[in-house]
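Engineer: the following comprises the amino acid sequence and a computationally predicted model.
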Amino acid sequence: MTERTLILDPDRIQRMLERMAWQIVERHAHEEEVILVGISKSGFRLAERLHDRLQGIFSGRVTLAEISVNKREPAAGPTECALTPAQFQEQNIVVIDDVLNTGATLMYAVHYFLQAPIKRLSTAVLIDRNFKQFPIKADIKGMSLSTSLHDRVEVDLDGTEAVYLV
């Protein structure tokens, strides 16, 4: 059986999500709308949680969308999103994922939004592992976590709401 070490419990996750929501508000305080785009599956669940929090604290409209990227081979595509370029043109976009590891998935998700002129694009992750192989960073992050290359981070937002190091 694989040994799992608890990194974040439900209370800490809730506090991090609250802080991340406020950071999104601060970055977009004078905007009428922000679009949260979660990377399937866990990134979208994280985006849903942030969307719920923003409803009560952001004065503008918050739109939620999902983007699918092949996480094993992002370059193999296809990258699919519920939003068309016309829908995100001149908008403020936050691309959200659960864990930033090499940066490949986040990079290909961000690339999708370069099809049209946008106002601002930022990235948000719950866990930043600092093993980037691509020139991308998390503008908003819940936690930076230094691990070995052999470690894996598991984010459970469906059941117990926990983050484990495996």
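Structural biologist: Nice, I can see it. Every value quoted in this text rests on a predicted model; they were computed, and no experiment measured them.

Engineer: from here on, contacts and neighbour counts on C-alpha atoms
Structural biologist: Fine.

Engineer: any idea how far apart the tips of stretch 86-105 sit?
Structural biologist: End-to-end distance of stretch 86-105 (CA to CA, to the nearest Å): 23 Å.

Engineer: residues of that stretch that come out buried?
Structural biologist: For stretch 86-105, a neighbour-count test (16 or more other CA atoms under 10 Å) marks 88-89, 91-105 as buried.

Engineer: before we move on, what about stretch 15-33?
Structural biologist: Under 16+ other CA under 10 Å, the buried positions of stretch 15-33 are 16-25, 28, 33.

Engineer: so which of the residues you listed belong to helices?
Structural biologist: Among these, the members found in helices (DSSP state H) are 16-25.

Engineer: where do the strands of the chain begin and end?
Structural biologist: When assigned using DSSP state E, the strands of the chain occupy the ranges 5-8, 33-39, 61-68, 80-81, 92-100, 120-128, 140-144, 153-156, 162-165.

Engineer: need those strands in CSV (columns: distance to Gln55).
Structural biologist: As requested, the strands of the chain are exported to CSV (distance: least, CA to CA, whole Å):
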stretch, distance to Gln55
strand 5-8, 25
strand 33-39, 11
strand 61-68, 7
strand 80-81, 22
strand 92-100, 15
strand 120-128, 17
strand 140-144, 18
strand 153-156, 23
strand 162-165, 24
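
Engineer: use this one as the comparison:
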Amino acid sequence: MTETRTVLESAEISRALTRISHEIIEANKGVDGLVLIGIPTRGSLLAQRIADTISRIEGIEVPVGSLDVTLYRDDLARQPTRAPLPTEMPVTGIDGATVVLVDDVLYSGRTVRAALDALGDHGRPTSVRLAALIDRGHRELPIRADYIGKNLPSAKHERISVRLQELDGEDAVTIS
């Protein structure tokens, strides 16, 4: 039987997202030209939470979108394919914007590479940043997050699971 332990609970996830929100505001010198794009499924939920937090802090709504990268992945032959989810870009678009891609777990970097390719089909942002709730290491590509909730070194055989209230009925990050 596999042992599962909780490494982040609801309050810790909330604090991490609040910290990431403040870091994004500070690095962007406010919210002008800022767009958050989540990578489904949990990255999209996290992007919305970060946008809500930024809105509470700054009093301005930040555009949020969702970018499905399924068909842009370079490892489709090795992984089970899921049906693509809708890609939803903000009505403001991303041209000339500072885009913050948001994902739940940063691992090999392949999902982010696919997201960068997919993003190019939707416009030309001024810059692209990356926010991840968990950075577990083991990069295969030269990609790093600009904003990280928690660095969680792990063995390649371990599984990191992010559970979010909206989908799973609770907020938690577990490792097994």
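Structural biologist: That came through fine. Everything numeric here is computed off the predicted structure, so don't read it as measured data.

Engineer: tell me how they score on TM after superposing.
Structural biologist: Remark: TM-score between the superposed chains equals 0.88 [TM-score structural alignment, normalised by the length of structure 1]; 164 aligned residues with a CA RMSD of 2.3 Å.

Engineer: picking up where we left off before, can you tell which of the strands of structure 1 is closest to Leu54 of structure 1?
Structural biologist: Among those, strand 61-68 comes nearest to Leu54 of structure 1, with 7.2 Å by CA to CA.

Engineer: doesn't Ser10 make contact with Asp171 of structure 2?
Structural biologist: Yes. The criterion here is CA atoms under 8 Å, and Asp171 of structure 2 meets it with Ser10 at 4.8 Å.

Engineer: about what we covered before: of the strands of structure 1, which is nearest Leu50 of structure 1?
Structural biologist: strand 33-39 (8.3 Å).

Engineer: packing partners for that closest one?
Structural biologist: Packing partners of strand 33-39 of structure 1 (3 or more CA pairs under 8 Å, 6 or more residues apart in numbering; DSSP states H and E): helix 42-57, strand 61-68, strand 92-100.

Engineer: equivalent range in structure 2 for the longest one?
Structural biologist: For helix 42-57 of structure 1, the aligned range in structure 2 is residues 42-57, judged by TM-score structural alignment.

Engineer: what's the average distance of the matching stretch to structure 1?
Structural biologist: Compared with structure 1 after the fit, stretch 42-57 of structure 2 shows a mean deviation of 0.8 Å (mean CA distance after the TM-score superposition for structure 1).

Engineer: before we move on, back to that, and the ones in helices among the buried residues of stretch 15-33 of structure 1, which two are furthest apart?
Structural biologist: Every pair in these was compared (CA to CA); the two farthest apart turn out to be Met16 and Val25, at 14.3 Å.

Engineer: any idea how far Leu83 of structure 1 is from the aligned residue in structure 1 for Lys156 of structure 2?
Structural biologist: Alignment note: Lys156 of structure 2 maps to Leu149 in structure 1; criterion TM-score structural alignment. Applying CA to CA, the value for Leu149 of structure 1 to Leu83 of structure 1 is 34 Å.

Engineer: more neighbours: which of the two?
Structural biologist: Neighbour totals were compared for Leu149 of structure 1 and Leu83, and Leu83 leads with 15 against 9 (other CA atoms under 10 Å).

Engineer: right, and the more buried one touches Ala65 too?
Structural biologist: Yes. Between Leu83 of structure 1 and Ala65 there is a contact at 7.0 Å, judged by CA under 8 Å.

Engineer: show me what Asp103 of structure 2 aligns to in structure 1.
Structural biologist: Aligned partner of Asp103 of structure 2 by TM-score structural alignment: Asp97.

Engineer: since that was my last question, I'll sign off now.
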